[in-house]
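>>> A structural model of the following input is requested.
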Amino acid sequence: MRLVTINCEQQEIAGVVTPKGIITIAQINQLFSKSWEIEMFPLITKGQIPEMTHWYNSGGKAQLEALTEEAIPFEQAIFAPLYRYPAKIFGIGLNYKNHAADLSEKAPETFPASFYKPATAIIGHGDTIVIPVQSEKTTGEAELGVIMGRECENIEPAQWLDYVAGFTTIIDMTAEDILRQNPRYLTMAKSFNTFISFGPQLITPDEIEDIMRLKVRTVHNGEVYAENTVSNMTFPPDFLVAFHSKVFKWLPGDILSTGTPRAVHIQQGDTIECQIDGFMSLTNPVSVSDAKG
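You can find the predicted model right below:
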């Protein structure tokens, strides 16, 4: 099942993707006598996605595909971030060796390199990334995102999918010139407004045959700047979820951004995309803070 969040009558509501467009959860509730949450974050935090997935795979998919007139056409949909206020946005740095080379650093081998981002940095598909006045060199990084669906601590890698709601596309921004001044400036370099875009789709784990075979691409102004396969990560997603569950408690709706093949310098007028096999592309234009000009 593929879920999205769209702007509908000044509200950000969740919907299911069909070949003809999007059927909102509100429509599903009305048409099929369901009582699921109509917004993505409570849909996740109240543990309703597994129930929805079971319904979808047990006949719901065919029922939704028959609703051709009710579907909101993709070209009319205004996508929003999947949700806005997770408890944690946890990022992994230098998880592909090529990206470590970009920063003239050695890829971590003992523990994953990690950082937090504030929820106030979140934007969605089509929103503008704004380069802050403090930075002369900001980079964008396409990444595979993991969305946690259940609370967990002290789990093993083999258990990880039991706690995952789904996967998504992410573009993570870094004020690279600030970071290069001092590695302790990492939090500042990662935290500016508009510095993480995620969505437009949440894809449930049952839709993905082999997560390790997915290709992640950073696309800059329509050209593939870098690509790599999840299997080439130093620390793969199952390890990352399990390892960090022994450091802190994962909560439903937490976002794990698993690292980028390479970061690309972005400037005024650019467009950056995260492309992952089987996912709708996440695309954002780039602007510069008005304070610069």
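
>>> all contacts plus neighbour counts: C-alpha atoms, from now on.
Noted.

>>> and stretch 79-86, how far out from the chain middle?
10 Å (C-alpha atoms, centre = their mean, to the nearest Å).

>>> could you work out the end-to-end span of that stretch for me?
18 Å (C-alpha to C-alpha, to the nearest Å).

>>> need the contact partners of it.
Residues outside stretch 79-86 that contact it (C-alpha atoms under 8 Å, 6 or more residues apart in numbering): 4-7, 12, 14, 40-41, 119-120, 122-126, 197-202, 253-255.

>>> now the helices for the stretch 1-150 of the chain?
25-32, 40-45, 49-55, 61-65, 97-102 (DSSP state H, counting those that start in this stretch).

>>> re earlier: the contacts of stretch 79-86, buried ones only, as a ChimeraX selection?
The following ChimeraX line selects those of the contacts of stretch 79-86 that are buried, judged by 16 or more other C-alpha atoms under 10 Å:
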select :4,5,6,12,14,40,41,119,122,123,124,125,126,197,198,199,200,201,202,253,254,255
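
>>> now intersect the contacts of stretch 79-86 with the strands, please.
In strands, judged by DSSP state E, the following of those are found: 4-7, 12, 14, 122-123, 197-198, 201-202, 255.

>>> turn those residues into CSV, columns for distance to residue 163.
CSV is the format used below for those (distance: C-alpha to C-alpha, whole Å):
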residue, distance to residue 163
4, 20
5, 21
6, 25
7, 28
12, 25
14, 21
122, 23
123, 25
197, 23
198, 20
201, 18
202, 15
255, 12
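
>>> to compare against the first, here's another:
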Amino acid sequence: MKLLRYGPAGSEKPGLLDDQGQVRDLSGHVDDIAGDVLTPEGLAKLAAIDVSALPVVEGAPQDGLRLGACVGRVGKFVAIGLNYADHAAESGLPVPDEPVVFNKWVTCICGPDDDIVIPKGSKKTDWEVELGVVIGKGGNDIPQDSALDHVAGYCTVNDVSEREWQIEKGATWDKGKGFDTFGPIGPWMVTRDEIPDPQKLGLWLEVDGHRYQDGTTETMVFGVAELVAYCSRFMRLMPGDVITTGTPPGVGLGQKPQVFLRPGQTVRLGIDGLGEQTQRTTGG
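Prediction:
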């Protein structure tokens, strides 16, 4: 299934994408794509629904019909840094021995095609295409060999980052990662049964038509199962939590000379089987 949320910001309704690319309304069955809906039991109930009997939502998704973040009421938005060896190299940092974990504030979450608002005075706003992992079955101290059983599905994430606040204003990355609109998620969450191996997905990102990132999750330092197990050692994962798993090389910080976003640009990104995002940059 491809689960999504559609409608105006703050008033999104639950839906799914059918095989014809139409959005079907799920609000007669669930109130949101969130919480217990994402547990194995909740997803099984959705999978049993006759999709052809669901109301068709007017408008083409991402072309007149706005999509919100594909997961609602996210409790934790956990991010992983330097999880591709070649990205660590372009950042001038060693490959970590253990996952680098930081937070993106949940208030940064927005729809996949909403504008990226460059913070006032920012000269170093950057992009990062990443594989997002949505937790379905909660828990802590999750064994790595069963960690994927705790995953509801996967989605595309742009881990937008303000590098001055991230790197130059103290030791905590969180400050540069959680500005409003710095967490586009979606367009949809693809359930785990449709992604047989999350370590075999291509991912890419372009700015104004120039491709900066073109990588594969095969080159992750720590794979999805290891990350889920690792994070569960020091936090209880809950249904609807999102872990975004790091970015391949090609970020603006790593260009020579460095390149950062400015107002009026278009960012496009995507992951195999998980859909694409398009954002315009504003503010600054």
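
>>> quick TM-score on the pair, please.
Put the two chains on top of each other and the TM-score (TM-score structural alignment, normalised by the length of the second structure) is 0.88; 272 aligned residues with a C-alpha RMSD of 2.2 Å.

>>> still on that earlier bit, so which of the helices of the stretch 1-150 of the first structure is nearest residue 162 of the first structure?
The closest of the helices of the stretch 1-150 of the first structure to residue 162 of the first structure is helix 49-55. By C-alpha to C-alpha, the value is 10.1 Å.

>>> how about residues contacting the closest one?
Outside helix 49-55 of the first structure, the residues within contact range by C-alpha under 8 Å, 6+ apart are 1, 43, 165, 204.

>>> where do the strands sit along the stretch 101-250 of the first structure?
Assigned by DSSP state E, counting those that start in this stretch, the strands in the stretch 101-250 of the first structure fall at 113-116, 122-123, 129-131, 138-148, 164-175, 196-198, 201-203, 215-220, 223-229.

>>> need the winner for burial among those.
strand 196-198 (a mean of 29; mean count of other C-alpha atoms under 10 Å).

>>> ok now that one, how far from the chain's centre?
In terms of C-alpha atoms, centre = their mean, the centre of strand 196-198 of the first structure is set 6 Å apart from its chain centre.

>>> repeat for stretch 147-166 of the first structure
16 Å.

>>> where does it end up in the second structure?
On the second structure, the counterpart of stretch 147-166 of the first structure by TM-score structural alignment is residues 134-153.

>>> list the buried residues for that stretch?
134-142, 144, 147-153.

>>> hmm, back to that, can you put the helices of the stretch 1-150 of the first structure in CSV and add distance to residue 142 of the first structure?
Shown next, in CSV, are these (distance: least, C-alpha to C-alpha, whole Å):
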stretch, distance to residue 142 of the first structure
helix 25-32, 29
helix 40-45, 22
helix 49-55, 25
helix 61-65, 30
helix 97-102, 11
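
>>> tell me which of the ones you listed sits most buried.
Comparing these by mean neighbour count (mean count of other C-alpha under 10 Å), helix 40-45 ranks first with a mean of 21.

>>> what residues does it touch?
5, 13-14, 36-37, 49, 82-83, 86, 149-150, 165, 252-253.

>>> any chance of TSV for those, columns distance to residue 190 of the first structure?
Formatted as TSV, the contacts of helix 40-45 of the first structure follow (distance: C-alpha to C-alpha, whole Å):
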residue	distance to residue 190 of the first structure
5	24
13	28
14	28
36	35
37	32
49	30
82	20
83	19
86	16
149	25
150	26
165	25
252	23
253	20
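
>>> show me which pair in the residues you listed is furthest apart.
Checking the contacts of helix 40-45 of the first structure with C-alpha to C-alpha, the most distant pair is 13 and 150, at 21.1 Å.

>>> residue 120 of the second structure contacts residue 284, correct?
Yes - here residue 120 of the second structure reaches residue 284: they are 4.7 Å apart, a contact under C-alpha atoms under 8 Å.

>>> what about these two, which has more around it?
residue 284 (14 against 8; other C-alpha atoms under 10 Å).

>>> show me the contacts for the counterpart of residue 231 of the first structure in the second structure.
Using TM-score structural alignment, the partner of residue 231 of the first structure in the second structure is residue 218. Residue 218 of the second structure is in contact with 199, 200, 201, counting by C-alpha under 8 Å, 6+ apart.

>>> returning to what we had before: for the helices of the stretch 1-150 of the first structure, which one sits closest to residue 219 of the first structure?
helix 97-102 (14.8 Å).

>>> so where in the second structure does that closest one end up aligned?
Taking TM-score structural alignment, helix 97-102 of the first structure hits residues 85-90 over in the second structure.

>>> which residues touch the alignment partner in the second structure of residue 137 of the first structure?
In the second structure, the residue matched to residue 137 of the first structure (TM-score structural alignment) is residue 124. Residue 124 of the second structure makes contact with 162, 163, 164, 260, 261, according to C-alpha under 8 Å, 6+ apart.

>>> residue 225 of the first structure: which of the ones in strands among the contacts of stretch 79-86 of the first structure is nearest?
The closest of those, once distances to residue 225 of the first structure are taken by C-alpha to C-alpha, is residue 197, at 18.1 Å.

>>> so the closest one versus residue 282 of the first structure, what's the distance?
8 Å.

>>> could you tell me which residues touch both of the two?
125, 170, 171.

>>> any idea how far residue 44 of the first structure is from the last one?
To tie it back to what came earlier, the one meant is residue 171 of the first structure. The gap separating residue 171 of the first structure from residue 44 of the first structure is 21 Å, by C-alpha to C-alpha.
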